[in-house]
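In: A structural model of the following input is requested.
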Amino acid sequence: MTGTATLCTVTAPLTLFAAELGMDEGRIGLLSGIMPFFQALGILSLPVVLRFGSRSVATTALTMRYVFLGLFLIVPFFAARPDAVFGVLMAAMLGFAVCRSLAEAAISPWSQEFMPRSVRGRITGRMALAYVPVALGVSWAIQAWLDGRTGLDRFVPVFAVGIVIGIAGALMLLGLRGGRAADSNAPRRRSLTEPLRDRNFVIYLFASALQSIVFVSISLFLILFFRDRLGMSSGALVLLVALIPVGAAAGNVTAGWFVDRYGTRAIRTALQAGQIGLLLALPLLEPDVPAAGALVPLAFFLFGFLFQAGIAVGTVYMLNVIPPASKEEYTALHYSMDGLAGGLATFAAGFLLAWIGAGEVSVLGVDLGKYEVLFLVAAGLTVISALAYSRLHEEGALSVRDFVGHFTTGNPMKALWGINRYASRTSEDRRRDLAFQFGGVGSLLAKEELIAALRDPSFDVRHEAIRALGHISAHPAVLNALETVLEYDGLVELRYAALGSLGRLKATSCAPRIAQFMEDPNPLLRARAARSLGEIGDLSSLPRIRTMLHDDPDLDCRLAATSALGKLKDRASMPGLVDLYLEQASDRTNRVAEPRSKVVLLAITKIFRCEEEFSHQWRREEVQSGLAMPQILLQLAGRVRTGAPGASAKLRELTSDYNAEDTAATLAALAELLPALHQSRHRDSDLAVDVLNEVRTAAEPHPALLVAMAAILNRIFAA
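Out: Below is the predicted model:
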């Protein structure tokens, strides 16, 4: 109801009413600047609020401010006397401004009592959202009324309806709890010394005052800019102004959600960056610009989205940081400083536009009109405000860089959609599936949901959340959550998954904690710890991993050590790796021995830095025996032709009638390259000689060994 009253009185209708009365920009700026300017009374009203309580002062002042607006109804009788009209409007706005200041100074600290801190951002957003249908409906009705009639008298019913609804809305404040008068017997400091000594709050006041300067001045003259630049009617502008609260609702809902999760600092700075872009783009709107009719509504929407949401975010910050025992002093100072800055800015902006008039001002050799100058100055002030706000201390808040980083990892839009669905009532299976999808999305935006899922009553949901955390980013909060899971004694599967996720994230800082699991009695955890240390690249764990390769009683742990040593490119462990390979390759009784042997081959090729070639060619050879090997051998024959012509000829002869079953012949042909290997100056040639000498005696070499050795030799001779 208060929003309806404002739309009908002191916003667009008043500006357009004054313009049709023939007032210039200077006087219009003076009338509109009274409201923010008189916010300075917030400091003087502090004793009144403490004496009578926020509830009583706010209700009384809010009611009386609409009583003063009753003077609007007699203005048409003085239409022929411009000075008298200005005097009546000035008297009405003076009374309105004084009462408004008292009401706002009382409501601001009162809101800390009935708005829980953890959801203040969302409450602000939902309040703005609830206002949208009101803004649209009322603005449409005002537009239809004003455009359907002529003369100044058509404004009178609009003002009258607004005054009546405003009084009714003010009386509804009596339904809110809290806001009692201060205990007269309790000692209380009623000075502004405490907030003025708070350096962080003083920086906030400075940033907020600059934002108020820009918002108040632009919100007033944006309407006149489009009226003068594009020749739009009063009714159309009133309707377009309704898009400002629509944008504000969208901005407040969005910003409020982010504020409750990440704090206000990064969100406010991001909004102000958007404000700067909008201010610099507005002067480009000309009547001949294509789609100008669509860009004007967009400009009003973005103004509400960026500016009003930015102010709301700042208000949430203030409520979060001010001490409850001194909330009246802090909020009174903030309200007054914003008002003083905004009021002076409106006067200055109005007189600036009147001074420039229809002429131009030259800035760095560029001729600019009055609105271009206004927008340029506003953009500069917004830059300063954003820089100041980014320096504020806010416990638990993300930095601007971290916040932006949340949108540069994975797919943020899918993450936001999934977060919204995860917050609703869902079954265990659905929560597990959503956690899995968060891992696929890979966005940091979902980390709060995944971390919260670690406390889910469902084991499956927790397990999937741990795995998903390993697919987003090595954010400190993610690493801390996964390290906490490592303490879950008895839940081996969850600890195993956490070790895997930390390895996938390459969590270097967690390596010492992971290394402790190499002494765990559970072989699964020992094996997973070794693999994770290999993924992280923790060289300090090399001695313990080498010991595991040779001495661990569990074969799975030895194979895990093999994988880790391959990832760490540990040349010193090559003899042990070759021995393990030969042990597994020669075991004909175990069905899984051969697949295990390829794990060792993969590690060996990683040390020789040809793992990709080996994997690629082996996949081809595995699909069809004899498909890849002839091509590899021919390539190798071409590379050793000058250094070992006999061996090269033998390889060519072998490929001309290649027999995939006769693996011993192929290995023997590769062994004939040993003299050429001895002559090679490649850093890995001696290591390759040792490996080839060890495996050449294999009775029935597996095709995978042939592919691996050919890949190693090709890399050495290609250098």
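In: CA atoms for contacts and neighbours, from now on please.
Out: Fine.
In: what's the first-to-last distance across stretch 298-308?
Out: Its start and end residues considered, stretch 298-308 measures 15 Å (Cα to Cα, to the nearest Å).
In: now swap in stretch 357-364 and tell me
Out: Per Cα to Cα, stretch 357-364 runs 20 Å from first to last residue.
In: return the set of buried residues in it.
Out: By neighbour count with 16 or more other Cα atoms under 10 Å, stretch 357-364 contains no buried residues.
In: residues in contact with it?
Out: 367-370, 373 (Cα atoms under 8 Å, 6 or more residues apart in numbering).
In: rerun at 7 Å
Out: Stretch 357-364 is contacted from outside by 367-370, using Cα atoms under 7 Å, 6 or more residues apart in numbering.
In: another sequence for comparison is provided below:
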Amino acid sequence: MNEQAATPETPTNVEKLRLLPWSIASEAMNSIFSQFTYWGPPFVLFFSELGLSNTEIGFLFSLLPFFGLIAIFVNPAVARFGYKRSYVRYYTLRKFITLFLLFVPWINIRFGGRYTLLYSTIIFVLFALSRSIAITAYFPWRQEYVPDSVRGKYAATNNIVSQLTGMAAVVFAGYIVGRSDDINRFLILIAIAVIVGLISAALVTRVPGGAPVQLTQAGSRLGETLSTLRDANFRYYLLGLGLVTFANAPESTFVPLFMRREAGLTESQTILLQTGVLIGGLASTYFWGWASDRYGSKPVIHSGLYLRLLLICGWLLIPRGSVATLPIALGLAALQGVTAISWVIGAGRLLYVSVVPPERKGEYMSVYYAVLGLFGGLSQLLGGRLVDLMSGLTGEFAGITLNPFMPLFAISLLLTTLGVWLFYRVSADNDFSVVEFASMFVHGNPFSALSSVARYHYARDERAALRATTKMGITRSRLAVEELLDALQDPRFNVRFEAIIAMARLEDDPRVSAALQEIAIGNELSLTAPAIWALSRMGAANAVGTLRRGLDADFYSIRAHCARALGTLNDVQSAPLLLERLQQAANPGVDIAYASALGNLKYEPAVPAILNLWDVAETQGQRFEIGLAFARILGDERQYVRLLRSVRADLGTTIAQALTPLKSEIAEQAGLLATLTGCIDAFAGQALDHGVELLVALIGQLDPETLKPAEWLVLEKCSILLGKPVDSALEVIVLVVDLLLTTRSRLAGSDRH
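Out: Okay, the predicted model is just below:
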């Protein structure tokens, strides 16, 4: 439909946000109306007590969704009249129609069940007609007055408030129904519902938007409305919607009857189950709304549908007439609430944000509501008929007690599974898949992460923001990624710095990696180094290209950090480039970084170039790192580090103990054995200088032919360096011992004397 907004002008987002609470208040009042009447367990029990069969009850409730089919016919008139005006008028009218339900018991007593069904049908038809016209106006109006940026948050807040009021309504309804066996207890609820419903209608008049629209001649035709079905994405959405609706719709009607007749619950307990539904919905509403705004609609939809499959299995397996029946039923009711809210929020957001183009909202929404009505009506009508046809189903199969409701649950299980598949075909409003979404709750500590996210948003000052940012990193959860990315844009330097450190604790994430790479090649030098380190720490393999370019940075410190990061990421292809830079000997500090990276890469051709660094190393830390590079390439890194830690406390004892196992390897080499034994004894007796002399002698007795060229080259260099004082040659002594232990299987034939 081609629409042009008429006066008044479309409200601004500021005005929409200011007036949204009126919509929430109206929905809250309507939830009370719904629980007391057409969508609450008391209403089903009311007609059941009047003596209507399952088929008749299913027929009555099928009228509500079936009349949604008129949406495609009345939409042009509704649009011309104004979405808001149409909604308010027919939304109010249906409350007055509901008043006539108060006469149903009198009709039943005076004229009997046949006329009771006829009278109830007339009321349902009139109510369904006015409801369908109102909802035809409601969907496009709601798409207008709720900004997309807060759609998930609005849905969550709206549902929380509605669930709370609905919960109070259910508790009150349970109290009223449980007080007596008189049919009048249901009439009290209906009367209260009408009053509260009229209050809801008054509140919604304050919501903005919904002005009349002018329709072009083409846009007024039914064919133009049906042309929306050419949209493949819309078709997939409608098919998925239809199947899930067909599977879900009987819940409100037949699950209460199942719990009452088959599970053995009382009427009061059956109504109490609705409290469980509301609690489950309330507990999960904010989470689903938050998740849909952040990760998109499809992960929320699919998560809810998978949980629904578990719910149906729970209904199939629930014990009958047991002490545990009520607690289990309440647990399943809570799960039902969780799945229902995930469907409402996820499917609604997907519809408004990704499926329906705003410029044709009237046409799309009318078709949507018509399809919703068709499948919803069929499910109620056929569901009731199926339960009646299976009224004689009893016995047991595979440990499951058979009953008339069993085929209904089995069909629901099948259709929900098909719905899951169909929604995979709908174009997403976000790139997150359900697997990625679920994985966020497997890695790290999701509960602590959500708590830290809340603290971050409510941090009062820099110190509080720093604590929250640190905590988000410690949780190692991807649920905090959005907040950490936001922290990178914080005006406070310390928060940005802490965000980088926190990101380093996460597993590789494409968005985090991209953000850190921007910083790594940026001009804020104080953050560049930690960003490069964080990339290597989190294992960001896709950052290799950025890090290689960093080897040409103007600042030596950036080159050094990039080199170390490439080594940490095990980028073997960078080894020749790193060796080339090392051979150019630009700066001792950078050269040490090149050597460290080449050691990480175990690049043996770099050994000669690294050997030259020993002569220019300025600090003990640099010498230790050079020794570590050789240990990684030729020896055993773990052994080297362990020995280096131990020699700081007791050099002699550590070296003597480390060399002792070599004696068994060279037992048949008298010359080597004698030198080795003397060396061990000297170190054990704390004659360190003499022990070093014998260690040099031991190297001289080795046969180079039994060693790799690089190993012999390093040992020769070490024998020269061991001429220095012992305290300044710790790493050399440790490296020699490490290499001897690593090559000991080849030392048996090494005695040249």
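In: ok so, going back, for the contacts of stretch 357-364 of the first structure, give me CSV that also has neighbour count and secondary structure.
Out: Putting those into CSV (neighbours: other Cα atoms under 10 Å; DSSP: H, G, I helix; E, B strand; the rest coil) gives the following:
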residue, neighbour count, secondary structure
367, 12, strand
368, 17, strand
369, 17, coil
370, 19, helix
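In: which of the residues you listed lies closest to residue 56 of the first structure?
Out: For the contacts of stretch 357-364 of the first structure, the minimum distance to residue 56 of the first structure (Cα to Cα) is 44.4 Å, reached by residue 370.
In: in the second structure, what residue corresponds to that closest one?
Out: Aligned counterpart of residue 370 of the first structure in the second structure: residue 404 (TM-score structural alignment).
In: and that match, what does it touch?
Out: With Cα under 7 Å, 6+ apart, residue 404 of the second structure has these contacts: 387, 390-393.
In: give me that answer again for 8 Å
Out: 387-394.
In: where's it relative to residue 254 of the second structure, distance?
Out: For residue 404 of the second structure, the distance to residue 254 of the second structure - Cα to Cα - is 11 Å.
In: if we go to the first structure, which of the contacts of residue 404 of the second structure are intact?
Out: Among the contacts of residue 404 of the second structure, the ones whose aligned partners also stay in contact in the first structure (both residues aligned by TM-score structural alignment, their matches' Cα atoms under 8 Å) are 387, 390-394.
In: please narrow those to those residing in helices.
Out: residue 387 (DSSP state H).
In: now the residue sitting furthest away from the middle of the first structure: how far from residue 676 of the first structure?
Out: Distance to the chain centre peaks in the first structure at residue 646, reaching 64.6 Å (criterion: Cα atoms, centre = their mean). With distances taken as Cα to Cα, residue 646 of the first structure is found 11 Å from residue 676 of the first structure.
In: and if you look at residue 311 of the first structure?
Out: Applying Cα to Cα to residue 311 of the first structure and residue 676 of the first structure gives a distance of 76 Å.
In: mind checking which of the two has more residues around it?
Out: residue 311 (20 against 17; other Cα atoms under 10 Å).
In: dead centre of the second structure: give me the residue that sits there.
Out: Note: the second structure centre (Cα atoms, centre = their mean) maps to residue 437, 3.3 Å.
In: which ones are touching that residue?
Out: Here residue 437 of the second structure is in contact with 295, 299 (Cα under 8 Å, 6+ apart).
In: quick one: map it onto the first structure.
Out: Using TM-score structural alignment, residue 437 of the second structure lines up with residue 403 in the first structure.
In: can I take it that its match is in a helix?
Out: Yes - under DSSP: H, G, I helix; E, B strand; the rest coil, residue 403 of the first structure falls within a helix.
In: if we can go back for a sec, what lines up with the residue farthest from the centre of the first structure in the second structure?
Out: Matched by TM-score structural alignment, residue 646 of the first structure corresponds to residue 671 in the second structure.
In: measure its match to residue 693 of the second structure for me?
Out: 15 Å.
In: so the aligned partner of residue 92 of the first structure in the second structure is in which element?
Out: Counting by TM-score structural alignment, residue 92 of the first structure corresponds to residue 123 in the second structure. Residue 123 of the second structure is part of helix 113-145, with elements assigned from DSSP states H and E.
In: for that helix, packing partners?
Out: Here helix 113-145 of the second structure touches helix 54-66, helix 71-81, helix 83-99, helix 104-111, helix 361-389, going by 3 or more Cα pairs under 8 Å, 6 or more residues apart in numbering; DSSP states H and E.
In: any chance of those in CSV, plus distance to residue 258 of the second structure and mean neighbour count?
Out: Below are those laid out as CSV (distance: least, Cα to Cα, whole Å; neighbours: other Cα atoms under 10 Å):
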stretch, distance to residue 258 of the second structure, mean neighbour count
helix 54-66, 11, 24
helix 71-81, 33, 21
helix 83-99, 26, 21
helix 104-111, 24, 15
helix 361-389, 10, 24
